Structure formats: structure tokens, C-alpha cells
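# Okay, predicted coordinates and the sequence, questions at the end:
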Amino acid sequence: MTTEITEQTTPTNPLRTAYLAAAALVARLVDQVEVIPDTAEARRELGTDTYGARLHFGTGLAAGRGVLETAAIVDAEVTRDDVRDGVVWIEVHTTVDGIPLIARALTNTADADELLAAGDTAEDPETTQPIPTVSTSPTAITVPAIFAVRPLATMKATATGTDA
């Protein structure tokens, strides 16, 4: 009697490896955020052999909070793009462990203003966000969540060398 043991092979196709890494990042992020995205995907970037992760949180205030949570997890900058007539994209574009990541939500101006201080692009938010120190106990101090925000128009102007 013969017994054959089959071992699972390690993927040798670089596209498969890249896809599995992006899918693992998606799974890890979905596991860590409280706001579950409407769509979470590992997808191949157009015209490349690179797979990226995308989290689309949908629309509204809760969706924007999902983007802020994602930014905090991956230590990335949140951008705000006021498209037109009260339509605002809240987004994170970054790279995590070599994998491109996009997290986004579509909000209105009021929700975006609530989520992100309008026009607050301070380079050092700690100097503009005081920590309340009413008590002498370190456990009684509440530290506000701080997210760096840089409008997309500023980023585009910087990249092209023109004034926005």
C-alpha cells in the first residue's frame, strides 16, 4: 500500500503573489476598522503588474469616519477634494508594505467640515490642538484625534509647480 502526501505549493507566479499580498492587506484593514466599507477589493492597477487595495466606504458622515480610521491605522494623510456644489471626496492615497492603498468616501461639505477642519492644513497640528489639562491625573487627560489634511488642489499645484 502506498500513501501519497500532497503539499501545497508556494505560488511562483509574481502576479499571484502580488494579488495575495493586496488581498491580505484588505482583509487586515477591514478587520481593524469599525466602519465596514461598502466595497473592499484587491485589484490590479491599470497597465501594471502591481495589485493595490481599495476601500470604498460609501457616502455620508459614517463613511468619512471609515476613511479617517483607515488613515489612523496606516499612519497616512487624509486629503479633501471639494469637487463641486457641495460634493466632497475624503480620501487616503498611500503605500502600505509596498502595496498601493486608496480609501475613500463621498460626503457633502457640512459632513466634510465636521470630519476635517476646513482649510486646516497646519504642518504641525500639535501646536494648534491644545491638550486639555484640567486634572492632574494622566488618565483624566483626553487627547483629541488629529489627522493631517492637505487639499488635493494644493497637492496638484505643488506637483505641477503652479499656483492653485
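Thanks, I have the structure now.
# C-alpha from now on. contacts and neighbour counts both.
Noted.
# Find the nearest non-adjacent residue to residue 29, please.
residue 70 (7.1 Å; C-alpha to C-alpha, 6 or more residues apart in numbering).
# okay, now residue 52: neighbour count?
By the criterion of other C-alpha atoms under 10 Å, residue 52 has 24 neighbours.
# That one touches residue 22, doesn't it?
Yes. With contact defined as C-alpha atoms under 8 Å, residue 52 and residue 22 form a contacting pair (5.6 Å).
# what comes up buried for stretch 89-101?
For stretch 89-101, the neighbour count (16 or more other C-alpha atoms under 10 Å) marks 89, 90, 91, 92, 93, 94, 99, 100, 101 as buried.
# The closest residue to residue 32 other than its chain neighbours: which element?
Leaving aside its chain neighbours, residue 32 sits nearest to residue 73 (7.8 Å; criterion: C-alpha to C-alpha, 6+ apart). Assigned by DSSP states H and E, residue 73 falls within helix 61-74.
# Pull out the buried positions in the helix or strand just after that helix.
Sequence-wise, the next helix or strand downstream of helix 61-74 (DSSP H and E) is strand 78-84. Judged by neighbour count using 16+ other C-alpha under 10 Å, the buried positions of strand 78-84 are 78, 79, 80, 81, 82.
# and what of stretch 58-77?
Neighbour counts over stretch 58-77 (16+ other C-alpha under 10 Å) mark 58-72, 76-77 as buried.
# Same check on stretch 14-29?
Buried residues in stretch 14-29 (16+ other C-alpha under 10 Å): 18, 19, 21, 22, 23, 25, 26, 29.
# before we go on, here's another structure to hold up against the first:
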Amino acid sequence: MDEDIIKNLEILRNWLSKAKVSSASHAFSKILNLFTFEVIAHPGDPEWPQRVSEEIIVFRNFKRTIYGDLLPHFRNLQYSWSNEQIFYVEFMDKLTNSWKKCEITLPKLYPLLPPNSLNAIDGSIRVYSSHTDPNKCLGEILKRRWDESGKMGIAHWLIFVEVFWYLLQSPIKIT
């Protein structure tokens, strides 16, 4: 198992136990309460540049919490000023032990809907919020957990990707 993921899941578990969390949905609400957005704007809205700035700030905050790095496999979130529905982030691919530049695609109704996808520029990594291939789709991990009020952002979605990637690499076996 990946020691970084285990360490970060333990940090998250310890924090959630101190926060007196009673269920998984309550846990996500606690994480949401740590970092929520003030600006609720879609790509193309006049307030979108302020939302972009907030996205970068929240991402950095997730990287430096008092509980540790909540996004250990991601770094350098950047906005694509040439396409308002694109962000870039680097992902640590443990299989190749290298950082891969990835594109995060947002739907027009973001942040009411979660990001559409995370795709490595070289094509080696593909994760979707919704897809017919369960090896590429967040599916039940994300379903009914995304806050449709617009208070969640890319950093929140990347936590779902972290969990998905961990489960894909080390599936839970029930005997």
C-alpha cells in the first residue's frame, strides 16, 4: 500500500474523530465547513475571476492544513486563461514516480455540478465524474456527496479523486 495515502487517511481519520463525526456524509460536511466558497460563479460570469482566485487559495489551504496535506498527490493548481473551463494541476503518478501535468475540465454549470474530468496531458491518467467505464469514473464515491449550492470546488473534488485513486490501486477485499 502507498504509505503517503495511508498516512494522510490516518490524519483525516484522527481529525474526523476529534471533530466527533458520526457518519461519512457528516465527515464530508465537516470538510466542506473547513473551506467553503464565498463567490458562487460559473465560467463566463462577471465574478468568475474572483472564483478562480478563491479556487487557488482553497487548493493551497488543502495542501497546508493543521491536519496535514489533504491532497498529497496533487500540486500546482493553475487556471488556463485561454479557456475558462480548464484548470491544470500536477499529479504524482506512483507507478512511474513522476509528476504528470493534468487538465481539469469544468462544466458550464460549475460549481453547481462537479468538474467533468481529470486527464493527464500524455493520456496516461483519465478520471471522470461520470463515465461508463467504472475504472475511470468516480460514480458512487461522488454521487449525492457533491454540494450543489456551489460551496464546493476543485480541491473538494480532488479529495474524491484521491479516494478513488487509492481504491483503484488497493481495492478493498471483503471475505
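Noted; the coordinates are in hand. Note that the structure is predicted; figures quoted are calculated from it, not measured.
# TM-score them against each other, please.
After superposition, the two chains reach a TM-score (TM-score structural alignment, normalised by the length of the first structure) of 0.29; 82 aligned residues with a C-alpha RMSD of 5.2 Å.
# Just send the buried residues of stretch 14-29 of the first structure back as CSV, with distance to residue 110 of the first structure too.
Listed next are the buried residues of stretch 14-29 of the first structure as CSV, based on distance: C-alpha to C-alpha, whole Å:
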residue, distance to residue 110 of the first structure
18, 39
19, 37
21, 37
22, 33
23, 34
25, 31
26, 29
29, 27
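# Which single one of those is nearest to residue 108 of the first structure?
The shortest approach to residue 108 of the first structure among those belongs to residue 29, at 24.8 Å (C-alpha to C-alpha).
# re earlier: the buried residues of stretch 14-29 of the first structure in helices, which ones?
Per DSSP state H, helices hold the following members of those: 18, 19, 21, 22, 23, 25, 26, 29.
# Farthest pair within those residues?
Farthest pair in those, by C-alpha to C-alpha: 18 and 29, 16.8 Å.
# Could you check how far residue 64 of the first structure is from residue 110 of the first structure?
Residue 64 of the first structure is 12 Å from residue 110 of the first structure, where distance means C-alpha to C-alpha, to the nearest Å.
# Next, the distance between the ends of stretch 78-88 of the second structure.
5 Å.
# got a list of what residue 88 of the first structure touches?
Going by C-alpha atoms under 8 Å, 6 or more residues apart in numbering, residue 88 of the first structure touches 80, 81, 82, 106, 107, 108, 109, 112.
# what's the nearest residue to residue 99 of the second structure if we skip its chain neighbours?
Nearest in space to residue 99 of the second structure, with sequence neighbours left out and distances taken as C-alpha to C-alpha, 6+ apart, is residue 92 at 4.4 Å.
# three-state assignment of that neighbour?
strand (DSSP: H, G, I helix; E, B strand; the rest coil).
# That one and residue 32 of the second structure, how far apart?
Note on residue 92 of the second structure: its distance to residue 32 of the second structure, by C-alpha to C-alpha, is 24 Å.
# how about the host helix or strand of residue 30 of the second structure: buried residues?
Using DSSP H and E, residue 30 of the second structure sits within helix 24-34. Neighbour-count burial for helix 24-34 of the second structure, with 16+ other C-alpha under 10 Å as criterion, is recorded at 27, 28, 30, 31, 32.
# The first structure: strands as residue ranges?
Counting by DSSP state E, the first structure has strands at residues 39-44, 51-59, 78-84, 87-96, 99-108.
# Pull the residues that contact the shortest one.
Strand 39-44 of the first structure is touched from outside by 19, 22-23, 26, 30, 50-57, with contacts defined as C-alpha under 8 Å, 6+ apart.
# cool, and the last one?
When contacts are taken as C-alpha under 8 Å, 6+ apart, the neighbours of strand 99-108 of the first structure outside the stretch itself are 21-22, 50-61, 63-64, 66-67, 70, 86-95.
# Show the end-to-end separation of stretch 43-58 of the first structure, please.
One end of stretch 43-58 of the first structure to the other measures 18 Å (C-alpha to C-alpha).
# Report the next helix or strand after the one helix or strand residue 62 of the second structure maps to in sequence order.
Element membership for residue 62 of the second structure (DSSP H and E) is helix 48-63. Reading on from helix 48-63 of the second structure to the C-terminus, the next helix or strand found by DSSP H and E is strand 74-79.
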